[in-house]
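[1] quick one: sequence and predicted model below, then my questions.
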Amino acid sequence: MTIVLDGCAVVTMDGDRSEHAVGHVVVEDARIVAVASGRAPRGLDDATYVDGSGCLATPGLVNTHHHLYQWLTRGVAVDHTLFEWLTTLYPVWGCLDEDAVRIGATGALVQLARTGCTTTTDHHYVFPTDGGDLLGAEIEAAREVGLRFLPTRGSMDLGASQGGLPPDHVVEHLDQILTATADAIDRHHDASPDSMLRVGVAPCSPFSVTADLLEQTALLARDKGVRLHTHLAETVDEDDFCREKFGCGPVEYVESLGWLGPDVWLAHGVHLGDSDIATMASSQTCVAHCPSSNARLGAGICRTRDLHAAGVPVGLGVDGAASNEAASLVEELRHSVLFARAVGGPRALTVRDGLELATLGGARVLGWDDQIGSLEPGKLADIALWRIDTAPHAGIPDPVAALVLGTPPPLELLLVQGRAVVRNDAMVDLDEDRLAIDVGAASEALAGKAVGG
C-alpha cells in the first residue's frame, strides 16, 4: 500500500532539521520513501492520497516512561508526596491480575495514541503471586491498539522488613525475578529493524530493590543485548534515602553497580547536581523527563536545559496515569518547554527543542533512533498529522508553535508502521465508548479487591 500525505507543513527532524511550509510524505507499506517540498506528484500507482492542507506532519511522538496499569488507579492520593502516594497505592496494585492489566493498559495506550504517540515503553514492576501473565497482558493490549512497544520487566525485592518502601507482599525474590526477566526477553524481544516489540529490564528504584538485584539485572540485560531502565533522582526523599542507606547520592550509587551507560535510561532525573550531569553526559546515560508527573507530585523540575546542553540524551514521558491523570504525550511536549522556561528563561528550550525531545530524542533514549523519530526515506512510517487550522490554532504563523504552545490539536491521522491507528481524531479499530465502560468497571473491581483484601 502507498499512502501520500499531501500539501501539509512537514517538520522532518532529519539531520539537517529540514522543514517544508508545504510539502508531502510518501509511504510504501511500512516505510517512508520520499519527503519533499511542494505538492506530491500525481498518479502514483494504487496510492491513497491524504489531503494535508491545514495540517502539520511530524514524526510520531515517543513516550519514554509509563506505568500502564495505573490507568485503573487515577485520582487517588492527589495531594500526596511520592512516598505517601506509593504507600497508599501499593496495596491496590498488589491485587492486579491479567484482566485488570489488559484493560488498564488498553485505556492508557489509547490515550497515548489519541495524543500523537506511536511508540511507548512501559515499566511494569508489580507482579502479585496469583496475578497471571501481566507482561503478556499489556503486550496483547499494545498489539490490539497498534502502537510500537518496549515493555520492561520491572521488579522489586526490597520490602519494608528489609528497609525498603514497598510492603513485603508486593516484592519478589531475586532468583524468581532473574528467571522471569530472562523468560520475558526470550519470549517477546524482537531486535529486527521493523520490530514492533522490544523488551527491556527495569528494577524499580533504589528504595525498592537491593544492590544484588541491580547488579544481576545489569549483567542479564547486557548478556541478552537489551536496554536497562529504572527510576532515579526523582525526589528529595529518594536522595535522603540513598545518602542515609548507601552514603552517597543516587547517581553515584547506581554508577557503582554498573547502571550507567548508553544502554541505560533513567526516569525523572530531577535532583541532579552538576557533577551528576557531567557523569551522565560522559557515560551517555539517557533521561526520561516527565514534567507533568513531577509537578503533580511536587517533586520539582528537571534541569532539562542543562542536560540537553551537556549532551545527555533526553526524551519525554507521561509517567503512570496515577500521577498524571491526563497522560497526554502532546501535553508533555508543551510542559517540557514551559517548565524549562519557568526556571531558565524564555530561551531555555525552544519550541523545536521540545519537539525534538518528543520525537528523535525519545527514539534515541529507547535505542530506536535508527528506525524512528524522524521523517526521512528509509525510516519506519510512524507519522502524526495534526490539524492546525481549527479555531484554537488558526492565525498562528509557525505550525510548530501552534502544536507546542497552543491547545492540543486534533489528530487528522496517526500512522504506525504505515497503518492508520487514529483517523479524524478517533481510534480506527477500537470502540472508545465500550472501553470507557470496561475501564470504569475494572477500576471499581480492583479497588474493591484491595478493600476486601
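    Thanks, I have it. Note that the structure is a prediction, hence the values are computed from the model and not measured.

[2] for the rest of this, base every contact and every neighbour count on C-alpha atoms.
    OK.

[3] quick check: the gap between D46 and L219.
    49 Å (Cα to Cα, to the nearest Å).

[4] which of these two has more neighbours?
    Neighbour tally, D46 and L219, criterion other Cα atoms under 10 Å: the higher count belongs to L219, 14 against 9.

[5] I'd like to check what contacts the helix or strand where the more buried one lies. Which residues are they?
    Take DSSP states H and E as the rule and L219 turns out to sit in helix 211-224. If you take Cα atoms under 8 Å, 6 or more residues apart in numbering as the criterion, helix 211-224 is touched by 157, 174, 178, 182, 185, 200-203, 227-228, 254, 257-259.

[6] from the residues you listed, which land in strands?
    G200, V201, A202, P203, L228 (DSSP state E).

[7] in CSV, list those along with neighbour count and distance to R341.
    As requested, these are exported to CSV (neighbours: other Cα atoms under 10 Å; distance: Cα to Cα, whole Å):
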residue, neighbour count, distance to R341
G200, 26, 33
V201, 29, 33
A202, 29, 31
P203, 26, 32
L228, 28, 30
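
[8] and which of those is nearest L82?
    P203 (17.5 Å; Cα to Cα).

[9] my read: that closest one touches R227, true?
    No - when contacts are counted by Cα atoms under 8 Å, P203 is not listed as touching R227 (11.8 Å).

[10] picking that back up, among the ones in strands among the contacts of helix 211-224, which pair sits farthest apart?
    Counting by Cα to Cα, the most remote pair of the ones in strands among the contacts of helix 211-224 is G200 and P203, 10.2 Å apart.

[11] shared neighbours of those two, anything?
    R153, H229.

[12] which helix runs longest in this structure?
    helix 432-452 (DSSP state H).

[13] ok now stretch 132-140, how far from the chain's centre?
    Relative to its chain's centre, stretch 132-140 lies at 18 Å (Cα atoms, centre = their mean, to the nearest Å).

[14] next, the buried residues of that stretch.
    By neighbour count on 16 or more other Cα atoms under 10 Å, the buried set for stretch 132-140 is L134, L135, G136, A137, E138, I139.

[15] one more structure, for comparison:
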Amino acid sequence: MRTLIKNIDTLATFDSEERELKNAWIEIEDNIIKEIGVNTPPQGEFGKVIDAKGMVMLPGFVNTHHHFYQSLFRAVRQVQDAKLFDWLVFLYERWKYIDEEAVYISSIVAILEMMKSGVTTTTDHLYLFPKGHPNLYDAEVEGARLTGVRFYGTRGSMSLSKKDGGLPPDSVVQTEEEILKDYERVVKLYHDPKPFSMSRVALAPCSPFSVTKELMILTREFAEKHDLLLHTHLAETKDEDEFCIEKFGKRPVDYMEELGWLSDRVWFAHLVHLTDIDIKKLSDARVGMAHCPTSNMRLGSGISPVYKMKNTNMRIGLAVDGSSSNDTGNFLLEIRNAMLLQRVAFGESALTASEALKLGTFGGASVLRMEKEIGSIEVGKAADIIGFKLDDRLEFAGGLSDPVRALVFCDAKGVDFSMINGNVVIEDGRFVHIDEEKYIQKQNEISRKLLSME
C-alpha cells in the first residue's frame, strides 16, 4: 500500500546531514520510506493520506534497556529510598511469584506507555525465570506482538544465587544447562535477522553479581556462533565496584575485558562509574551503551559521564530502564533528563538538546546495530515515524521558534501520531487498535496480588 504524509510543518530527519525540512512530505511504500520532499507532494493513488499540518515529525525513538515486568512494582513503599543492592534483595522476594500472565500483561502496559512517549523500537532485559515458569520469554514476545512495537528482546539469565556468593535467592536462578538450552529454543523461535524484522533476540546475563564467570563466557561463545548481540548491566553503582574487586580482583570493565566481553557485539546498561582508562577501552572496542539517566537518579547511583563518551567510538543510546527503578516508562523524560543531568554535572554545553534527541533516535539504532534500518527518516529505511502537534498544546505555547528543540526544552508530554513499520498505531494522541484501559485494570489487579505475597 502507498501512504502519503503531507503538510509536515517541520520534518527532522536525523540523517547524516541532520536536515530539517519545512512544509515536507513523506511517501511510503508498504513499510518502507520511498521518497521525501518539500512543498508539492507526489500525485497518484494512495491507500492512506495523512495531513500533518501543525506537526513536527521525526524518527521514532529507540529504547535500549528495560525490564517490562517491573512495571508491576512501581513506587513500592518499602524501597522508595533504598540503594540498588537493598532494593534488589527486597524485590527478588516478590518477583519470584511472577508467572506468564504477569509477564504478558506487564509487557503490554510497559510498551504502551513508551509508545505514547514516542518509542517505536524497544528492547527488554528479561533475566528473571522463577522455578516452574521457563517460558516467560514467550509471554513477553506475545505481549510485544499485540502492541505492534518493533521488538528486540534479550533472553536474560541469572545463575549465581546467594548461597554461591551472588545476590538473588535460589528461587529465581537457573542452572547453566537450563539457560543454554533455552537460548537455543528462544533464538530458533523468535530471532529474525532479516532487514526490517519485528522480532530479534540478543543474549543478556543479568550482571556480574548474579551470573557465574562460566556462564558469561559460554553466552559469549553462543552469541559468536549464532551472530547475536550481547547485553548486561555494568558499572552501575559503587557497590558493584566493590563486589567485582572482592570477588574477581578487578573492576567491572576490566572483568568484562577478561571475559572477552569488550566488542562491538556488546552493549552495556548504565556505565556510571568509569575511569578515563575504562572509557578508552570501551571506545577502542566500539562497545554500545544504554544510558539510563532517570533510573540512575532515582536510585542515587550517580551520573554517567556521557559528555566524555559522546565523541568516542562508543555507540550511545537512551533507555527508560525500570520500571521499578524509574517508576515511569516515559522516553521523552529520558531525553530531557539526559540533557539536564549532563549540564548539572559537567557544564552548560555538556549535552545539547539536538544531541539528546539524536541519542534517542539514531544513537539507539546504532546500539542495536540497526542504523541501516531505523533511527532516521531516509529513503530506504523503515517507516517508523512520530509526530507532535505543537500549535495547540500548552507546554509549547511561546516555544515555536525552534519546534524540534522545543520537544526537549518545553517538556513534551506525549506524541499525537505514531507509525511503526508503516502502520499507524497512534492518531490524535490515542491508540488506534488497542483498549489500554483493559490492560491498566488487569495490571493493577496482578500488582496488588504480587505485592501481597510473602
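    Nice, I can see it. Computed from a predicted model, the values in this text were never measured in an experiment.

[16] superposed, what's their TM-score?
    The TM-score (TM-score structural alignment, normalised by the length of structure 1) is 0.97; 449 aligned residues with a Cα RMSD of 1.1 Å.

[17] where in structure 2 does the helix holding L219 of structure 1 fall?
    Alignment of helix 211-224 of structure 1 against structure 2: residues 213-226, by TM-score structural alignment.

[18] residue boundaries of the helices in the stretch 51-200 of structure 2?
    84-95, 100-116, 136-147, 176-190 (DSSP state H, counting those that start in this stretch).

[19] deepest-packed of those helices, please.
    Greatest average neighbour count among the helices of the stretch 51-200 of structure 2 goes to helix 100-116 (a mean of 24), per mean count of other Cα atoms under 10 Å.

[20] I'd like to know which elements it is packed against.
    Contacts defined by 3 or more Cα pairs under 8 Å, 6 or more residues apart in numbering; DSSP states H and E place helix 100-116 of structure 2 against helix 136-147, helix 436-451.

[21] format those as CSV; extra columns: distance to E427 of structure 2.
    As requested, those are arranged in CSV below (distance: least, Cα to Cα, whole Å):
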stretch, distance to E427 of structure 2
helix 136-147, 14
helix 436-451, 14
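
[22] closest to A412 of structure 2 out of the ones you listed?
    Ranking these by distance to A412 of structure 2, with Cα to Cα as the measure, places helix 436-451 first at 20.9 Å.

[23] close enough to count as contact, A235 of structure 2 and I279?
    No - A235 of structure 2 is not in contact with I279 according to Cα under 8 Å; the separation is 11.6 Å.

[24] more neighbours: which of the two?
    A235 (23 against 20).

[25] which one in structure 1 is aligned with that one?
    Checking TM-score structural alignment: A235 of structure 2 goes with A233.

[26] gap between its match and T285 of structure 1?
    13 Å.

[27] could you do D122 of structure 1 as well?
    Look at D122 of structure 1 and T285 of structure 1: by Cα to Cα, they are 18 Å apart.

[28] for those two, indicate the residue with more neighbours.
    Applying other Cα under 10 Å to D122 of structure 1 and T285 shows that D122 carries more neighbours, namely 28 against 22.

[29] wait, isn't the more buried one in contact with T152?
    Yes - counting by Cα under 8 Å, D122 of structure 1 does reach T152; the two are 5.9 Å apart.

[30] hang on, the earlier thing: what's the most distant pair in the contacts of helix 211-224 of structure 1?
    Spanning the widest gap among the contacts of helix 211-224 of structure 1 are I185 and V254, at 22.7 Å by Cα to Cα.

[31] OK, contacts around R423 of structure 1?
    R423 of structure 1 neighbours (Cα under 8 Å, 6+ apart): L411, E412, L413, L414.

[32] list just the nearest of the residues you listed to H65 of structure 1.
    For these, the nearest to H65 of structure 1 is L414 (20.4 Å; Cα to Cα).

[33] the closest one pairs with which position in structure 2?
    With TM-score structural alignment as the criterion, L414 of structure 1 matches S418.

[34] mean per-residue distance, the helix or strand containing that match to structure 1?
    Secondary structure from DSSP H and E places S418 of structure 2 in strand 417-420. Superposed on structure 1, strand 417-420 of structure 2 shows a mean distance of 0.7 Å to its aligned residues (mean Cα distance after the TM-score superposition for structure 1).

[35] what's that strand in contact with?
    For strand 417-420 of structure 2, the external contacting residues (Cα under 8 Å, 6+ apart) are 60, 115, 118, 120, 148-150, 383-388, 424-429.

[36] now with 7 Å, please.
    120, 149, 383-388, 424-429 (Cα atoms under 7 Å, 6 or more residues apart in numbering).

[37] out of those residues, who's the most crowded?
    Result: A383 is most packed of the contacts of strand 417-420 of structure 2 (other Cα under 10 Å), 31 neighbours.
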